[in-house]
Each structure stands twice: as structure tokens, then as C-alpha cells.
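**Q** next come a sequence and a model predicted from it.
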Amino acid sequence: MTHKQSWIAAIWESCPEITDTARACRRPILAVGFFSIFVNVLYLISPIYMMQIYNRVLSSANVDTLVLLTVILIVTLAVIALLDYVRSMLLVWVGRRIDVSLGARTFDAQVKAGCVPGRKASGQTLRDLDSIRQFLTGAGVQAAFDAPWVPIYILFLFILHPALGTMAAVCAGLLLLVANLNNLVTRPPLKAANESMLKNYAFTEASLRNAEAMTAMGMVPAVMRKWATSRDKALLEQADASRSASSFAALTKFLRILMQSLILGLAAYLVIHQSASAGAVFASSLLLGRALAPVEHLVGVWKQVVDVQAAFRRLVTEYRTYPTPAQSMPLPRPQGRLTVDRVSFTMNRGANVILRNVSFGVEAGEVVAVVGPSAAGKSSLMRLLVGVWRPDGGVVRLDGSDMALWNKENLGPHIGYLPQDIELFAGTVQENIARFSNADPEAIVSAAKLAGAHELILGLPKGYDTEIGDGGVFLSAGQRQRIGLVRAVFGNPSLVVLDEPNSNLDSDGEVALRLLLQRLKQDGASVVMVSHRASILDAVDKMLVLREGQVDHYGSKNEVLALLNQRAAGARPVSVVHAP
């Protein structure tokens, strides 16, 4: 088994979504092949018509025969046009089916990829799926279906005369040789150019996310120079690849036109020596043109072929890296008992140790504050607690069950999470609070009142129906944070994890947050939060001090504060008040 065959077999075994989609598309693709048979057979009408004109109509001067032949030609060409339309529509259906079958799966894989530590989320995999879909609905695929008919047309030329068939076979072989050379020469630079362009796109997206900082600090010219250098490199590589591809496309077109002209001359020579009929002169040119057209077209779209192959490989890699989780038995609503048992976490393949042997427990109805200096691993711990990241060692358990074993769709409604950068979505306030579910409006208002944000939301231009823009761009930082808090407590979750929930809050927001924590305790939810403001510690039961990724101390609030005060008195630089 070749490497390519083994790779295809691996796809068949490890990517059931792709194989299921391929099976679903098998019938329309076979139909395209079936219609291609009729299209290519009917294309013989033009050379036949030409031969009949020269061999029968001109010699007999029969107008009735000319009219009949012309009517047959028109009807046949109309049928060809109809069949081409049907082929195109079938391929459009295939493209639509691919998007319906794989669109959600691709989006899910991208979301999982975005949760990988150190990896920024992007839409590249969805763009790859679009590239595949667009290619399959284009003319290149129809040319691939027409390619098997090249030897059939050459056979008809052999029937006209062996010399004509021999020349056609040589011409087809020469074009196939050019096509293979095109593949060998252009594939490496096209691959390099695509990789460079993808890196430039990633840098562009990262730069645009930091547009405010760039503008405020006058960094735009410097970042633009770096962007331009990266883009120039990609464009130069793309230009080199396109230059080679264009050269081969031009050579192919030149050879095809030259060969069609030369076969006219050869046919004329045969007519002069009475070895072929006069109609063979133009029929041979038409047949050769039809035989070489698929090869020329495939050479012309070869860049797209290479791009689609690369896109397909990236798509398969994403699917295999982030498979669809197996169905598991739904667990009952968790009570909120959280256990962190000897958890360790690293980044950059173990080069950076973030957390070491972290252990603690949170009972339902308890509020735990996580404090510590910068780079202590606080935000990383929050991501581990909600299952966004998985520990390299140890386990995080919710009600005794490994967090990794919970089905995210079933567990999600029972988890409240406010990340450090809040992460609101384009849409209305109510859609963001309800997590884009079809929730009861009373439940949305109840969550807003629980978080003390109902009046704030009513003060927006359209209240709960206010559009907040991408990332909540139309809101202030404090408004975004308070709406993020409402979303976190929507649905009365059992576990609430808050990463610096008061970093942007004013005094009213601080009061609302303290009241919220008290209500969550009364409702029996367990709360873990990162905070650096002493004003919020009134609502805390326990404190966890992290230092260099390890638990420095864990215990009741009073006990930990007493310890920290003792250390502060001894001039040891530990603080829970000042931001890291």
C-alpha cells in the first residue's frame, strides 16, 4: 500500500464525518458521471455535422438535408447545454451537502482548537471547507469527469484515419507530460506561498485585535512594517509560483492551438492524397480540440487543485486532532462540590510549568478567592476548573466525576464562567445573557436581578433588545463585565468561576457583586474567583494563595489573612490588595 493509499485509508477510519458525507454524495456524483457520458457522446455532433456538410450536403446541393442536419445540431446542442446545467446543479447540491454535513463539525473543531493553550482561534478551517466546496462546484471537477473521454475522442480520430489518431495520441501525451511537469515544478512553491500567506493572515488578525493599543502608542507604522515584510515575502513566493503556473498554462494553450492547426494541415494532406474525406479536415480539428480541452483546463486550474489538496489535509488534521466526543450517559445536575487533586499544567510541550501539584476542595455553598502575584497560574487554574483546559497531571472533579468525562452540552448550563476578557458576542443583551438559547424571558430577567444589573440593562437604548456589537463594543468595560456576570449566573448554575469579576466595576458594581456572591451562597452554588481587591473579601469563605504555580496556603479567610498579615509584618512581599 502506497503512502497516499494509507493516508486515504486512515481518513476512512478516523474521520467518520467525511466518509459519511462521501457516501451521502455518492449518488449525485455518480449522476454527474452518468450525465457526463451523454454530454461527451453528444459533443460528437459537431464533427459529425461538419463531415455531413462537406461529404453529403455540398456534393448533393440538398437544402432539405442541410436544414434537417442543422435542426438536429441545434437540438443536440440544447440538450448538451441542459445536461451541463444539470451537472452544475448536482455539483452545487454536493457543495451544499458538504457544508450542511461538515459545517457544524468544522465549527466545533475550531472552537476546540481555540481552547488549546497558546493557540489563538481563527477561521482558517472554515475557510478551508469553503475552498473545498467552491472547488467542487466549479468547472474543474467537470473537466475531471470529461478527462476519461480523451482516449475515446482519439479513437474516433483513429477511425477517421490512423495518421490522425496517431498525431492526436502524441499531442495528448505531450500535454499530459506538460501537466505532470506543471505538478512537479509548481507544487512546492505553491505550498510554501500558501503557508506564508496563512502566517500573514494570522499576524493581520492578531494586529487588528490590538488596534487600540497600536494607535494609542503610535505603533501602527512599526507593526505595519512588520506586516508588510511578512506580506511581501508571501506575495513574492506566490508570484514565483504563479509565474511558473502561468508559464505552463500558456505553454499548454500554445501547444493545444498549434496541434489543432497542425492536424488541419495533416488532414488536408490526407485529403489531397485521397486518403480521407474533405469533412475530416474540420472534424479532426474539432475532435482534437475536444480531446485536449480537459487537460488544458486542469492545467489552468492546477493552483486551485493544490490549494484544495492543502485545505483538505488541514481539515482532516483538525478533525483527527479534535474528534467528536463519544456519547456518554447524562449525569444528574451537579450539586457543586469541586475537588482539585494534585493538578499540574504545562505549556509549550512542557517547557513552561504553570501549575504544580495543586490540590484543594470547595463545598457547595462556599465562596473561595484565589489570590497571588502575577504569573502564579490563577487564570490557568480557572480554565482548568471549568474544563476549558485539561490538566497534564491530576484531576479536577465535580461531584466526584472527572470534569473531562462530563458532556459539555449537558454540563454547560450548570457552569457559570466569567473569563478575564469577558468574551461577549455580537447580538442583543438578552441573547448574550441566555447564552443564545431560546430561554424564557422571565429567566433572563431573574438572572439580571440576581446580579443586580436589571436597572442597568433597562437604561440601555433598547433595554434587553440592545445590540451590543462584536465583543460588546457598544458597551463600556463596566457594562460588559456586569452583563458577563449576568450570563455567568443565568440558569442558577451549581459552579460559578469568576476571573477578576470586579476589575472594571465602579462602587455600585462592587456592591452588586457582593450581594450576588451572598445570594449564590444561599442558593448552594460553589464559587471560585480571582480577585485583587480587599473590598470583595467580605463575601469570601476561604482563600487560596498561589505562588509560582503552587499552593502557598489554603484555608479559611480569617486564617489566610492572618498569615498574610504576619508575613507582611515580616516584610515578606505578599499582598492581596494590589493588582499583580
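**A** Great, that's in hand. Numbers count the residues shown, from 1 in each chain.
**Q** please count neighbours and contacts with C-alpha atoms only from this point.
**A** Fine.
**Q** residue 358 - that's part of a strand, no?
**A** Yes - when DSSP: H, G, I helix; E, B strand; the rest coil is applied, residue 358 is found to be in a strand.
**Q** might one say that it is in contact with residue 343?
**A** Yes - using Cα atoms under 8 Å, residue 358 makes contact with residue 343 at a distance of 4.8 Å.
**Q** now the strands for the stretch 251-400 of the chain?
**A** Using DSSP state E, counting those that start in this stretch, the strands of the stretch 251-400 of the chain run over 338-347, 352-362, 367-371, 393-398.
**Q** correction: the previous question concerned the chain.
**A** Under the criterion DSSP state E, strands of the chain are mapped to 338-347, 352-362, 367-371, 393-398, 401-402, 415-418, 495-499, 526-530, 542-547, 550-556.
**Q** deepest in the core, which of the strands of the stretch 251-400 of the chain is it.
**A** Neighbour counts (mean count of other Cα atoms under 10 Å) averaged over each of those peak at strand 367-371, with a mean of 25.
**Q** picking up where we left off before, okay, the strands of the stretch 251-400 of the chain in JSON lines with distance to residue 439 next?
**A** Formatted as JSON lines, those follow (distance: least, Cα to Cα, whole Å):
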{"stretch": "strand 338-347", "distance to residue 439": "27"}
{"stretch": "strand 352-362", "distance to residue 439": "30"}
{"stretch": "strand 367-371", "distance to residue 439": "28"}
{"stretch": "strand 393-398", "distance to residue 439": "25"}
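**Q** residue 558: which of those strands is closest?
**A** strand 367-371 (12.2 Å; Cα to Cα).
**Q** quick one: contacts for the spatially most distant residue from the centre of the chain?
**A** The C-alpha centroid of the chain is most remote from residue 60, which lies 65.5 Å away (Cα atoms, centre = their mean). Residues in contact with residue 60 (Cα atoms under 8 Å, 6 or more residues apart in numbering): none are found.
**Q** against that first model, consider the following:
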Amino acid sequence: MKKKNTTALQEAVAACKANLGVTILFSFFINLLMFVAPLHMLQIYDRVLVSRSEVTLIVLTVLALGLLAIYGILEGVRSRILVRTGLKFDEILNDRLFRAVFRGSVRNPAMGTGQALRDMDMVREFISGGAIIALCDAPWVPIFIFAGFLLHPVLGLISLGGAIIIFALALANELLTRKLLAKGGAVSIQATNTATASLRNSEVVHAMGMISAIKDRWTRSHGNTLTHQSRASDRAGGIMAASRFVRMALQVSILGTGAFLAIENEISPGVMIAASIIMGRALAPVELAVGQWKNFSSSRSAYQRLSAMFEAIPDTAAPMELPAPKGHISVQTVTVVPPGGRVPVVKGLTLDLTPGTSVGLVGPSGSGKSSLARALVGVWPVVAGSIRYDGAELAQWDPEVLGPHLGYMPQDVELFDGTVAENIARFQDFDPGDVVT
């Protein structure tokens, strides 16, 4: 049974869990097949080169190639599963997100809910990208390190030490860049909202000579974004460079240590090569996590913003289906307060309009005419009283059913992207003759 507090975002994530479970299962076999290369090298060095058996060489090589072919197929299938998981997440969420964005924008235009659409893309790319693969492969790190200990304790210690150092670098990356990336993201959203609002009022900006002032305002916000992001990138770049140095130093160290142990007859040359390959595989997910850390942080912030938006703007229950309205409008002691405001702009208004009646509202600027119009079409909710169409309260009407019967002209008019005919027809299927008439 669906929980009352379950948001659309949580439902979309829950629907993707099965695919992620399959991805984890595939990751198990993929990582298991990672032992093929070191075991093949171990047998080549310690068995084939000693016995000089060509038959053994052919059998081992064919077997290894067959297993690696399976590995490649599983890798491809895992990638396709993740891509389709991201598409499934988008398919489940996009409709409800789009509606929530518009509901939030209607309630409070200053909320900047348009960022949520970009946040959904970011989370979808995270689900279908390399970050999830790094998370699926991470549990295998201790298994590969344990395999290194089985070959020789010293070789295992080198792998363990390398994993700890690289993990510490990843943790340092998180601690040093998290706040900067969060601040940069917040300032970037603010700068984008400033530019968007200015473009919507481009005529006013041009006519009143405000372009330089608006540009300076945007430049300051944009500059703050670049400052925070560049500082975070500098720190992350330094940590990535240190991580690569550690990675290459560990490779040299394990080969040098393996050669010394082979000279001392404690291990064979095959063990030395196998240990090097296993250590490389053990450190690969950790190093990948370091490289994906910015993606981790950005996706986490995007998920948190989406979660907060869906909690603030929950899904509305589908209203009961009503017949087409005939046009009787009843306004009873309605009080309207603008979103985010406290002072009523319309207070205690009562009005009754029968079908076929024409009424004009006349008054000075700021008297509440536009506010009443917004309340009549459901853009602004009323804080007291009721608005009824054919006896049913406005909240009981589905906007998709009532809207086609209403005409609404706001103070700020813009054509939507499309032809004039499509705008007139409200982007529904239409007959050209109906549009003209």
C-alpha cells in the first residue's frame, strides 16, 4: 500500500530498484571474471613457461578468451540496463515533475522551480552513468585486497595501504569541495534566474537604459559562481593528480616488491605479475570514485532539491469528473492574498454571474482587479470564501477540464514557442477554419 508521505521522487527511485538489483547481480559476475587475467598470467608464468607445453598454452588462452568474451557481454548488458533505468526514472517522474514545477511557479513565481527540470536530468545521468558502476564495484575492493594477501602478505599490505590512501584522498575531496560546490550551485541558480527574469522584461530593460546595470548584476553573480567552482575544481584537480601519482607509485612498488620476493624465492614470477593485476583491479573502483566525486556531490544536491520541492508541492488528488461548465460563476465573500504576502488585495467580495452576462470591473491601479482575475481562474488560491462554477468549488474542477472553457489575458502577455495558430488553439489538435473564426 502506498504510504501517504511517499513523494513522486521516492516512487520513481523505488521503481528503479529492481533494475539496480539486476545491475548489482551483473556486477558480481563481472568482478568475478576480473580474476581471469591474473590467473591466466599466473598459469602462463608458473606452468606454461616451465613445462613448455604448447597444448596447455592453447587451452588456457582459449579458456581465458572465452571467459573474457562473457565479461565483455556482461559489461555491455550492464551498461544498457543502466541507460534504460535512467530512461525509466525519467518516464515515471517527468510528467509529475513538470506539473509540480508549474504548480510551484503559479503559487510563488520567485521559487525558481525551473531548476528542478535540470536537477532531474542530473539525477537521471547519475543513475545511468559511471558513478553507479563505481558504487557496484566498490564492495569488491576488499575481496581483491584479500586475494593479494593470499598471494603474499606483503603484497596484500601494499594493496591495502594504497586503497586506504586513495580513499582518504576521496574523503578529502568531499570535505574540501562540498561547501564550495554547494555555494557555487546556489549562486549559479540565482544568476540564471536573474538573467531569465531580465530577458522576460527585455523591452523595459532596453527602453530604460538598464542593460549595463542588469549586466553588472548578472556578472557579479556569475563571477561568484565561477570563483566557487574554480576553487573547487582546483582542489579536486590537485587531489586527482595526487591520486594518479599514488596509483602509479603503488604499481611500481608492488612490482619492485614482487621482484624482490621472487629473487628471495618467496614467490614465483607469475605471482608477482598476478599481484600487480589484482592490485590494479582493487584500486580501480576507488580511483573511479575519486574521479566521480563531483558527480556524486552534484547529483546528491540535485536529489535533495527535488525531494524538498516534492515535499513542498505534493501531488494533488485527481478531482471528480464534472460535466462541461455552463457558465454560472458564484463568488462568495472571497479574500485574496498574493503568494508570499500577508495583506489582502481583495477582501470579502461577493459576486454572482449568470451565463450570458457581461461584467466589467473598473478601478484604480492596485485595487485588486488583476488579483481577482487570478483567483477566478485558480492561479491564486483564496484564503477565505469560495469561488464556484456551476455550483462546484473551483478546487473541485480539474484545470485540464475547466481551462479550455476559460479565456484569460494576464497583464504580461507572451506568445509560447510555436505558430500563432498553435497559440490560439492552445497547442491542441485543431481545424484551421476553427482558428480563423
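**A** Cool, the structure landed. As the structure is a prediction and not an experimental result, all values here were calculated from the model.
**Q** quick one on the thing from earlier: between the strands of the stretch 251-400 of structure 1, which one is closest to residue 203 of structure 1.
**A** Using Cα to Cα, these put strand 338-347 closest to residue 203 of structure 1, at 21.1 Å.
**Q** contacting residues around the residue positioned nearest the centre of structure 2?
**A** Of all residues in structure 2, the one closest to the mean position by Cα atoms, centre = their mean is residue 123, 1.9 Å from it. By Cα under 8 Å, 6+ apart, the contact list for residue 123 of structure 2 reads 299, 300, 302, 303.
**Q** aligned to it, what sits in structure 1?
**A** Under the alignment (TM-score structural alignment), residue 123 of structure 2 pairs with residue 132 in structure 1.
**Q** can you check residue 192 of structure 2 too?
**A** Per TM-score structural alignment, residue 192 of structure 2 is aligned with residue 201.
**Q** cool, residue 106 of structure 2 as well?
**A** Under TM-score structural alignment, residue 106 of structure 2 pairs with residue 115 in structure 1.
**Q** which residue in structure 2 aligns with the residue farthest from the centre of structure 1?
**A** So, by TM-score structural alignment, residue 60 of structure 1 is matched to residue 51.
**Q** again, but for residue 215 of structure 1
**A** Under TM-score structural alignment, residue 215 of structure 1 pairs with residue 206 in structure 2.
**Q** next, count neighbours for its match.
**A** Residue 206 of structure 2 has 11 neighbours, counted by other Cα atoms under 10 Å.
**Q** do the same with residue 30 of structure 2
**A** Neighbours of residue 30 of structure 2 (other Cα under 10 Å): 20.
**Q** which residues does it contact?
**A** Residue 30 of structure 2 sits in contact with 71, 74, 75, where contact means Cα under 8 Å, 6+ apart.
**Q** so the second one sits against residue 26, correct?
**A** Yes - when contacts are counted by Cα under 8 Å, residue 74 of structure 2 is listed as touching residue 26 (6.5 Å).
**Q** ranges for the helices of the stretch 201-350 of structure 2?
**A** 202-207, 211-263, 269-291, 293-312 (DSSP state H, counting those that start in this stretch).
**Q** of those, which stretch is the most buried?
**A** Most buried among the helices of the stretch 201-350 of structure 2, counting by mean count of other Cα under 10 Å: helix 269-291, with a mean of 23.
**Q** which residues of structure 1 does that helix align to?
**A** Counting by TM-score structural alignment, helix 269-291 of structure 2 sits on residues 278-300 of structure 1.
**Q** same check on stretch 27-35 of structure 2?
**A** Counting by TM-score structural alignment, stretch 27-35 of structure 2 sits on residues 36-44 of structure 1.
**Q** repeat for stretch 308-325 of structure 2
**A** So stretch 308-325 of structure 2 sits over residues 317-334 in structure 1, by TM-score structural alignment.
**Q** for that stretch, buried residues please.
**A** Residues of stretch 317-334 of structure 1 classed as buried under the neighbour-count rule (16 or more other Cα atoms under 10 Å) are 318, 319, 320, 322, 323, 334.
**Q** can you check stretch 162-175 of structure 1 too?
**A** Buried, per 16+ other Cα under 10 Å, within stretch 162-175 of structure 1: 163, 164, 165, 167, 168, 169, 171, 172, 175.
**Q** residue contacts, the aligned partner of residue 247 of structure 2 in structure 1?
**A** Using TM-score structural alignment as the criterion, residue 247 of structure 2 maps onto residue 256 of structure 1. Counting by Cα under 8 Å, 6+ apart, residue 256 of structure 1 touches 171, 175, 289, 292, 296.
**Q** if we use 10 Å, what do you get?
**A** Residue 256 of structure 1 is in contact with 171-172, 174-175, 250, 262, 288-289, 291-293, 295-296, counting by Cα atoms under 10 Å, 6 or more residues apart in numbering.
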